[in-house]
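Colleague: Using only what follows, build the 3D model:
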Amino acid sequence: LLAGTLIGSLLGGHGFAGGGFMDIILIGLLAFLGLKLFARFRNRQASAAAGAHGQHSDAYNDRMQGMQRESTESNGWDVLRGNSQGAAAQAAAGPNIPMPEGFDADEFLRGAKMAYTRLQNSWDKRDMDDISQFTSSAVQHAVREQMEADPNPSNTEILLVNAQLLGVENEGNEQFAQVFFDVLMRESPDQQAPSTVREVWHFMRPVQGGSWKLDGIQQVE
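Modeller: Alright, predicted model coming up:
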């Protein structure tokens, strides 16, 4: 009401016309009300900021306490090592792959990766004697045909080999395993961008144990 009276007086051309006592009172009251409103506004902002800071502080303290509990329960390197091994085993063996009892999937996949690299190196050298040591007669026949069509040695650079076990099963006296390979390679020195090769390799060996042999290669589009 005081503000309305003063504004009406100013708009009507009478404000502070004579520097009267009422004008001084009105100015003082307006200044007092303005200071009170400003102080209340500042108090609200301070309360809101304090509440937000308190929430962040509580969340931060909870996280710190959780980290301290984890660090006291187990060593950080052990946690990382356990997580990495679990993830690697899951990625290597695939989800819910049925396996014969006692089958070591990790050891088998390490050997499968070595077989992939060895076959590629032997193929680059056109070394049929080495290829015959870990391949079946059907694969040997297919490789000989390819060598006849392309007898010149090649130079392949394998950059990355990812392998995933698709399945293992026993059929009669034979044990069969399938591995999916996702490989990044450079097939010639002048190739700028590497190429991706995806294949399923079929391995076999006697159920009683023995050396695995490559029995077939299936291209994956």
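Colleague: From here on, just use CA atoms for contacts and neighbour counts.
Modeller: OK.
Colleague: centre of the chain versus the longest helix seen in the chain, how much separation?
Modeller: Counting by DSSP state H, the longest helix found in the chain is helix 21-73. Taking C-alpha atoms, centre = their mean, to the nearest Å, the mean C-alpha location of helix 21-73 is offset from the chain mean by 41 Å.
Colleague: Please give the structure of this sequence too, so both can be compared:
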Amino acid sequence: MKKFVASMLFAASALSASALPGMASAQQAPAAAAPATAPASELPPTVYIGGAVMLFGLAGFFGFRIIRRRDAAAKPAPAPVSAKPAMPPGVDTGALLRQAKATFIRMQKTWDKADANDLRQFTTPQVYAELQPQMQAPGASVTEVVAIESELLGVETVGDSYRATVRFSGQIRTAPGAAPEALAEVWNMSKPVKGGGDWKLAGIGQLS
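Modeller: Here you go, the predicted model:
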């Protein structure tokens, strides 16, 4: 845009400079002796240069606008963001988030104690089979949940179970007296559609 404006100013100044001498001579000459129109070949070179610069500036400007419009049309419109995720009927979101937060805190204590029996109580069989072999000796780690917040990202029905996605954020301390560390995790929680029961941990993902 700056190059286009500069080109327009340059062209205007060139045209003005070429026109001023002609205007002065016309004022001094008698009215009866009007000068004949000069042929195009005798026009000053600055007129041609200014006109060419103006044409190039206009071509570049409109070409830029066409490319912008074409690129904007090629990009898909962003999908609308729902204020609240859709919930299957019968799902108590408040109870779900409260249990998810309690399960998160319980998980830290269970892991520090290496309590495999307790781990089995709030995890699915698949998650238990994956996590239990990774447990270390009791007391090998000490985790303190300094602050924890939970956000429900969505709930869907998968087969005969509900699958909820919960994002956790907050701070934890991994050693006595250590500085708190930021945490960001996404947990999957599952629960049978029929028969009631508690939500169980079905997967853990780290957020960078």
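Colleague: Work out the TM-score between the chains.
Modeller: Remark: TM-score between the superposed chains equals 0.57 [TM-score structural alignment, normalised by the length of structure 2]; 125 aligned residues with a C-alpha RMSD of 1.5 Å.
Colleague: if we can go back for a sec, remind me what the longest helix of structure 1 packs against, helices and strands.
Modeller: Contacts defined by 3 or more C-alpha pairs under 8 Å, 6 or more residues apart in numbering; DSSP states H and E place helix 21-73 of structure 1 against helix 2-11.
Colleague: what comes up buried for the helix it packs on?
Modeller: residue 6 (16 or more other C-alpha atoms under 10 Å).
Colleague: where's it relative to the chain centroid, distance-wise?
Modeller: Worked out by C-alpha atoms, centre = their mean, helix 2-11 of structure 1 lies 68 Å from the chain centre.
Colleague: From residue 47 of structure 2, how far out is residue 15 of structure 2?
Modeller: 6 Å (C-alpha to C-alpha, to the nearest Å).
Colleague: what range in structure 2 matches stretch 73-82 of structure 1?
Modeller: Aligned by TM-score structural alignment, stretch 73-82 of structure 1 corresponds to no residues of structure 2.
Colleague: how big is the offset of the longest strand along structure 2 relative to structure 1?
Modeller: When structure 2 is parsed with DSSP state E, its longest strand is strand 144-158. Compared with structure 1 after the fit, strand 144-158 of structure 2 shows a mean deviation of 0.7 Å (mean C-alpha distance after the TM-score superposition for structure 1).
Colleague: What are the contacting residues of that strand?
Modeller: Here strand 144-158 of structure 2 makes contact (C-alpha atoms under 8 Å, 6 or more residues apart in numbering) with 85-88, 93, 97, 100-101, 105, 108, 162-175, 180, 193.
Colleague: Those residues in helices, which ones?
Modeller: Those of the contacts of strand 144-158 of structure 2 lying in helices (DSSP H): 93, 97, 100, 101, 105, 108.
Colleague: farthest pair in these?
Modeller: Largest separation among these by C-alpha to C-alpha: 93 and 108, giving 23.0 Å.
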